[in-house]
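In: predicted structure and sequence below. I'll ask about it afterward.
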Amino acid sequence: MTEHALVIGASGGIGAALADEFARRGLAVTGLSRRGDGLDVTDPASVNRVLGRLGGPFARVVVATGILAPPGRRPEKSLGEIDAAAMVEVMAVNAIGPALILRHLPRLLPRDAPAVAAVLTARVGSIGDNRLGGWYSYRASKAAANQIVHTAAIELARTHRQAALVALHPGTVDTPFTAAYRGHEKLAPAEAARRLADVMEGLGPAQSGSFYDHRGEAVPW
């Protein structure tokens, strides 16, 4: 029987690459996005409408949505650059959006078969690994997303004993999302997707609620 994968944010660089990678591995892929499906992850009604029409079950679920900063802005480099409205927008997309999506996860995963779900967060959301500072809104939103994943994994384990829910850091992927950051060593989207799919294949219930990078190495909270 063919397994199914769900990629939310499938029109983005890493989301599209993950959809292609899952298809290459023989999964039937459902991709959702704002562009293709009108999915606004900051709008509960939109999330309920788009995800509510899905049946599942899905052996793989990836939430690959996110923004670095609102359009026309950049991540803050100092306390003086913090803007309340911009911070609210980043938190809405990067933390509240995944939370609204995860509300549907118990219904979308199989109850009696292995499955892995992941939210793509970022290493800069790690409090323990933060040595450079800056990027207040983005860091805070990804740290919040990590906490949401960890908490949801505890609840999910009570009803889906074979499932794993994790936060994943995809690396710095060469997409329009990171175009302004030329000093970073970047992964091609296809390579990042291959690595993430490999990591997901190696996860089980014992790893649920954890935070890993694209090499499968644990990232400190």
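Out: On my side now, so go ahead.

In: can we go C-alpha only for contacts and neighbour counts from here?
Out: Noted.

In: so which bits of the longest helix seen in the chain are buried?
Out: The longest helix of the chain (DSSP state H) is helix 136-156. By neighbour count on 16 or more other C-alpha atoms under 10 Å, the buried set for helix 136-156 is 136-150, 152-153, 156.

In: stretch 108-123 now?
Out: 108-110, 114-123.

In: need the residues that contact stretch 64-73.
Out: 7-10, 12, 14-15, 74-75, 86, 89-90, 93-94, 98, 119-120, 137-138, 177 (C-alpha atoms under 8 Å, 6 or more residues apart in numbering).

In: cool, and stretch 147-163?
Out: Contacts for stretch 147-163 (C-alpha under 8 Å, 6+ apart): 95, 99, 102, 106, 109-117, 119, 164-167, 204-205, 208-210.

In: could you rerun that using 7 Å?
Out: 99, 106, 111-116, 165-167, 204-205, 208-210 (C-alpha atoms under 7 Å, 6 or more residues apart in numbering).

In: just the strands in the chain please.
Out: 4-8, 28-32, 60-63, 115-120, 163-169, 211-213 (DSSP state E).

In: nearest to G52, of these?
Out: When the strands of the chain are compared by C-alpha to C-alpha, strand 28-32 sits nearest G52, at 12.2 Å.

In: returning to that earlier point: and the buried residues of stretch 108-123, which two are the farthest apart?
Out: So, the buried residues of stretch 108-123 by C-alpha to C-alpha: farthest apart are P110 and R123, at 29.3 Å.

In: alright, now check it against this:
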Amino acid sequence: MKEVGGTMQALVVGAGGGIGSAVADRWGRDPRFSSVWTVSRQQRPGHGAEGTIQPLLTRHTEEDIAAISKRVLEESESLSRIVIALGTLHGPSYGPEKSLEALRQTSMQEVYRVNCILPMLWLAALASGLRKSPDCRIAVLSARVGSIGDNALGGWYSYRSAKAALNMGLRSASIELARRAKGVKLMAFHPGTVDTALSEPFQRGVPEGKLFEPDFVATRLDELLDGHVANGELSYLDWEGKTIPW
């Protein structure tokens, strides 16, 4: 059952990206929410109800992460939803590797930093304040290619490895939070192939009907969070709600 009365509070990290922006806009229009904190590297237009969206800018430094998390936790009675929507697959000087010979230290470090290190730092900075949240459901953007058991194609070394490392970090976090903050539910979420800048160079081979709009993914993620209560476990789910093998 969904809460009513505008008492819920949410935080979206990575609100400048396609999925994060869609989630923030959806919750900003949702009367259940009294405030939605949005964290991004650049100012984003607010599309929520007046006064609901609370935009914050970040450089994703450790100092920024600590300061923003402290402010959100101090100004929120309790957070009901958190989405950490950070990820990179390609950039001006790197892309998914097709062979071992393509591996480069600088590109691997950047892919690991954005896909694994930053999400875990955000979660760590928020952890101390989650004790006061009786029902906080947290989704972190993972990917099916981070599954070791599901990897039958190889390649994409840095991205696969970074998402697998993220999954392991989230697994450890779920065990710790089950002791420290019993009202927290943690989810590693695979959104499918979404029509965003991240997937744009790789959309040609996507089957018909499997390239999703960000609004559709935001709706599915919202529904999945609504349907999962705290149980001390990390769920690794795709957009359909199906469990992905580790």
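Out: Received, thanks. All of these numbers come straight from a predicted model, not from anything done at the bench.

In: show me how to select, in PyMOL, the buried members of the contacts of stretch 64-73 of structure 1.
Out: Those of the contacts of stretch 64-73 of structure 1 that count as buried under 16+ other C-alpha under 10 Å are selected in PyMOL with:
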select buried, resi 7+8+9+10+12+14+15+75+86+89+90+93+94+98+119+120+137+138+177
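
In: so what corresponds to Q147 of structure 1 in structure 2?
Out: If you follow Q147 of structure 1 across to structure 2 using TM-score structural alignment, you land on M168.

In: ok, so what distance separates the residue lying farthest from the centre of structure 1 from A180 of structure 1?
Out: Each residue of structure 1 has a distance to the centre, and by C-alpha atoms, centre = their mean the biggest one is for G80: 29.1 Å. G80 of structure 1 sits 21 Å away from A180 of structure 1, taking C-alpha to C-alpha, to the nearest Å as the criterion.

In: now swap in H214 of structure 1 and tell me
Out: Taken as C-alpha to C-alpha, the span from H214 of structure 1 to A180 of structure 1 is 22 Å.

In: with neighbour numbers in mind, choose between those two.
Out: Remark: of H214 of structure 1 and A180, H214 carries more neighbours, 20 against 10, as counted by other C-alpha atoms under 10 Å.

In: map that one onto structure 2.
Out: So, by TM-score structural alignment, H214 of structure 1 is matched to W239.

In: please name the nearest non-neighbouring residue to that match.
Out: P191 (5.0 Å; C-alpha to C-alpha, 6 or more residues apart in numbering).

In: OK, contacts around that neighbour?
Out: Applying C-alpha under 7 Å, 6+ apart, the residues near P191 of structure 2 are 217, 238-239.

In: comparing the longest helix of structure 1 with structure 2, how large is the average distance?
Out: Average distance, helix 136-156 of structure 1 versus aligned residues of structure 2 after superposition (mean C-alpha distance after the TM-score superposition for structure 1): 0.6 Å.

In: could you tell me the angle between that helix and strand 115-120?
Out: 160 degrees (axes from the mean of the first three to the mean of the last three C-alpha atoms, to 10 degrees).

In: follow-up on the earlier one: closest to D198 of structure 1 among the contacts of stretch 147-163 of structure 1?
Out: Checking the contacts of stretch 147-163 of structure 1 one by one against D198 of structure 1 (C-alpha to C-alpha), the nearest turns out to be V116, at 11.6 Å.

In: now for the closest one: which residues touch it?
Out: V116 of structure 1 neighbours (C-alpha under 7 Å, 6+ apart): 59-61, 163-165, 200.

In: who wins on neighbours among these?
Out: L165 (32 neighbours).

In: trace that residue over to structure 2, please.
Out: Under TM-score structural alignment, L165 of structure 1 pairs with L186 in structure 2.

In: dump the residue contacts of that match.
Out: Counting by C-alpha under 7 Å, 6+ apart, L186 of structure 2 has contacts 137-139, 174, 234-235.

In: 8 Å instead?
Out: Neighbours of L186 of structure 2 in contact, by C-alpha under 8 Å, 6+ apart: 137-140, 170, 174, 230, 233-235.
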